[in-house]
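Asker: Output the structure for:
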Amino acid sequence: MPRFHCAAPLATGTRVELPPGPARHVQVLRMQPGQTLTLFGDDAAGGSFEASIESMGRSDVVVRIGAYQPDDPRAAQRPVHLALGMPANDRMDWLVEKATELGMASLQPLITERSVLRLAGERAEKKIAHWRGVAVAACEQSGRNHVPQVFEVKSLAEWLRGLPPAQGQARGLLSLRPGTRQLSSFEGDDGAVQFLSGPEGGLSPAEEDAAIACGFTPVTLGPRTLRAETAPLAVLARLLC
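Answerer: Presented below is the predicted three-dimensional model:
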């Protein structure tokens, strides 16, 4: 059954005109009145609704909301939050898509000393809106009901200053420095975990020191050096799949 994200309020028995994005997708699929689909929105419980198409115009689609399914069978076993120096070009799009499919809980894009991609102002706002759309599409495809939050772009220093005390929350820093721990040390726990990863070239020693001072533990993924867009995905695959 086709699945669509719908930001409009949803309640069983009501009629809803789909927002332009989902309505366009329904039209592209050439669905007809009487056919059913699944809608999910911003329900904190991660549920979804069955819905049937009542009417269609040239660009509008009206559906009747049916039964509510309270559970998200594809929810991740634990919340894994990513903070990363944004890789350049289209690699960030790919990372957002795949990280959403793998189950990330949220994403904090960062500007670091070695960042190639530097965003600010209107350009940053457009990129964030675009990445949020990528995350929505990935949820529709993968069956997730929770769309991971993509936060506004910040500098690493600004983000670290705003972090609350760790208070027992697991925090990992993907690092190549000597003395790192194995990722396996973060397994076997259902609690939330935050992972920080650098851009191309990694974080600088000073940036790693600042993160460690905020409670981040240096972690290694093994003997191979992974690309900036690959390393966070390896963490998600290890902890959530």
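
Asker: hey, let's count contacts and neighbours off CA atoms from now on
Answerer: Noted.

Asker: So for this protein, which residue is the most central one in space?
Answerer: Pro148 (3.7 Å; Cα atoms, centre = their mean).

Asker: Contacts only, for that residue.
Answerer: Thr100, Met104, Ala105, Ser106, Leu107, Ala135 (Cα atoms under 8 Å, 6 or more residues apart in numbering).

Asker: What number of residues are in the vicinity of the second one?
Answerer: With neighbours defined by other Cα atoms under 10 Å, the count for Met104 comes to 27.

Asker: now the other sequence, so there's something to compare against:
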Amino acid sequence: MRVSRLYLPQTLEEGAVLQLDEESAHYLRTVLRLKKGADLIVFNGDGREYSARVLTIGRDGVQVEIGTGRSRDVESPLTIHIGLGISRGERMDLAIQKAVELGVSRITPLFTEHCVVRLDEARRGSRRQHWQKVARSACEQCGRNRVPEIAEPIELRDWVVGSEGLRLFFDPQAMAGLKDLPQPEGTISILSGPEGGFAEKERILARETGFIPVRLGPRILRTETAVLAALSAIQAIWGDLG
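Answerer: Reported below is the predicted structural model:
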């Protein structure tokens, strides 16, 4: 039987008894539906994970006892940073979820010309928190013990100028495929467009800042599908998938 995993945003030490914050307690009670005495695995993003057991669970809160810790590395050998055009609701959530499952190191949400989502300062903070929660949940599911950072949303221009390593952007107009490129060394920076795709001036800017246009087959892919397909191909060719 698969043991449930739970991210806890606090210091974890063997033998400690922890009172869970309300969000973690609610997740354990209502989503995982664990009972007193249940075993689980907890982690806080530092690369280690710990066995744990539910000591108390009720309206007054949830307590867990931390057991043996271990380092377990399932991180990709590739350092992948995605600049992801912001899309609406579940599409953005799905893109982030699958990117985390496929080993991405960092995600920066991008405002682009065809972006249909506009966020004021207040909503930027709340959406970033939501997207970070999506990333943590993906780590709980897929077994990662390091949680990728969801960076502050910025303009596409600012992100491409500051990117490094092998720089790729996915464009149905491109001629080259991933298999045509040499084995990368260091960071892979991926620019992935929003629902409306890239504007022509954004394609030009990407090329001028060193991004290589790459084609993901003959079909037009939705933004969330493009992320999944691109990372799957990159991990299969250069990483740890397959």
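
Asker: returning to what we had before: which one of the contacts of Pro148 of structure 1 is nearest to Val62 of structure 1?
Answerer: Closest approach to Val62 of structure 1 among these (Cα to Cα): Ala135, at 24.4 Å.

Asker: Next, the buried residues of the helix or strand containing the closest one.
Answerer: Using DSSP states H and E, Ala135 of structure 1 sits in helix 121-142. Judged by neighbour count using 16 or more other Cα atoms under 10 Å, the buried positions of helix 121-142 of structure 1 are 127-128, 131-140, 142.

Asker: That helix against structure 2, how far on average?
Answerer: Here helix 121-142 of structure 1, set against structure 2 after superposition, deviates by a mean of 1.4 Å using mean Cα distance after the TM-score superposition for structure 1.

Asker: can you give me how far that helix is from the chain middle?
Answerer: Averaging C-alpha positions (Cα atoms, centre = their mean, to the nearest Å) puts helix 121-142 of structure 1 9 Å from its chain's average.

Asker: ok, average deviation of the helix or strand that it is followed by from structure 2?
Answerer: Using DSSP H and E, the helix or strand that follows helix 121-142 of structure 1 towards the C-terminus is strand 149-150. Taken over the aligned residues, the distance from strand 149-150 of structure 1 to structure 2 averages 1.0 Å (mean Cα distance after the TM-score superposition for structure 1).

Asker: Now do strand 149-150 of structure 1: which elements does it pack against?
Answerer: strand 106-111, helix 121-142 (3 or more Cα pairs under 8 Å, 6 or more residues apart in numbering; DSSP states H and E).

Asker: Including distance to Pro164 of structure 1, could these go into JSON lines?
Answerer: Formatted as JSON lines, those follow (distance: least, Cα to Cα, whole Å):
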{"stretch": "strand 106-111", "distance to Pro164 of structure 1": "15"}
{"stretch": "helix 121-142", "distance to Pro164 of structure 1": "24"}
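
Asker: Relative to Ala157 of structure 1, which of those is closest?
Answerer: strand 106-111 (8.9 Å).

Asker: how many neighbours does Asp21 of structure 2 have?
Answerer: 14.

Asker: quick revisit: now the helix holding Ala135 of structure 1 against strand 106-111, angle please.
Answerer: Between helix 121-142 of structure 1 and strand 106-111, the angle comes out at 150 degrees (axes from the mean of the first three to the mean of the last three Cα atoms, to 10 degrees).

Asker: got a list of contacts for helix 121-142 of structure 1?
Answerer: So helix 121-142 of structure 1 is in contact with 3-5, 93, 96-98, 100-101, 145-153, going by Cα under 8 Å, 6+ apart.

Asker: Show me the strands in structure 2, by range?
Answerer: 5-7, 17-19, 39-43, 48-58, 61-71, 79-85, 106-111, 149-150, 154-155, 166-170, 187-192, 212-214 (DSSP state E).

Asker: a markdown table for those strands, including mean neighbour count and distance to Ala176 of structure 2?
Answerer: Listed next are the strands of structure 2 as a markdown table, based on neighbours: other Cα atoms under 10 Å; distance: least, Cα to Cα, whole Å:
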| stretch | mean neighbour count | distance to Ala176 of structure 2 |
| --- | --- | --- |
| strand 5-7 | 21 | 40 |
| strand 17-19 | 17 | 53 |
| strand 39-43 | 22 | 41 |
| strand 48-58 | 19 | 40 |
| strand 61-71 | 18 | 40 |
| strand 79-85 | 24 | 19 |
| strand 106-111 | 24 | 24 |
| strand 149-150 | 20 | 29 |
| strand 154-155 | 16 | 26 |
| strand 166-170 | 22 | 10 |
| strand 187-192 | 23 | 15 |
| strand 212-214 | 21 | 5 |
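
Asker: Compute the number of surrounding residues for Ala105 of structure 1.
Answerer: 22.

Asker: List the contacts of it.
Answerer: So Ala105 of structure 1 contacts Pro79, Val80, His81, Leu82, Pro148, Gln149 (Cα under 8 Å, 6+ apart).

Asker: and Met104 of structure 1, how far is that from Glu122 of structure 1?
Answerer: With distances taken as Cα to Cα, to the nearest Å, Met104 of structure 1 is found 26 Å from Glu122 of structure 1.
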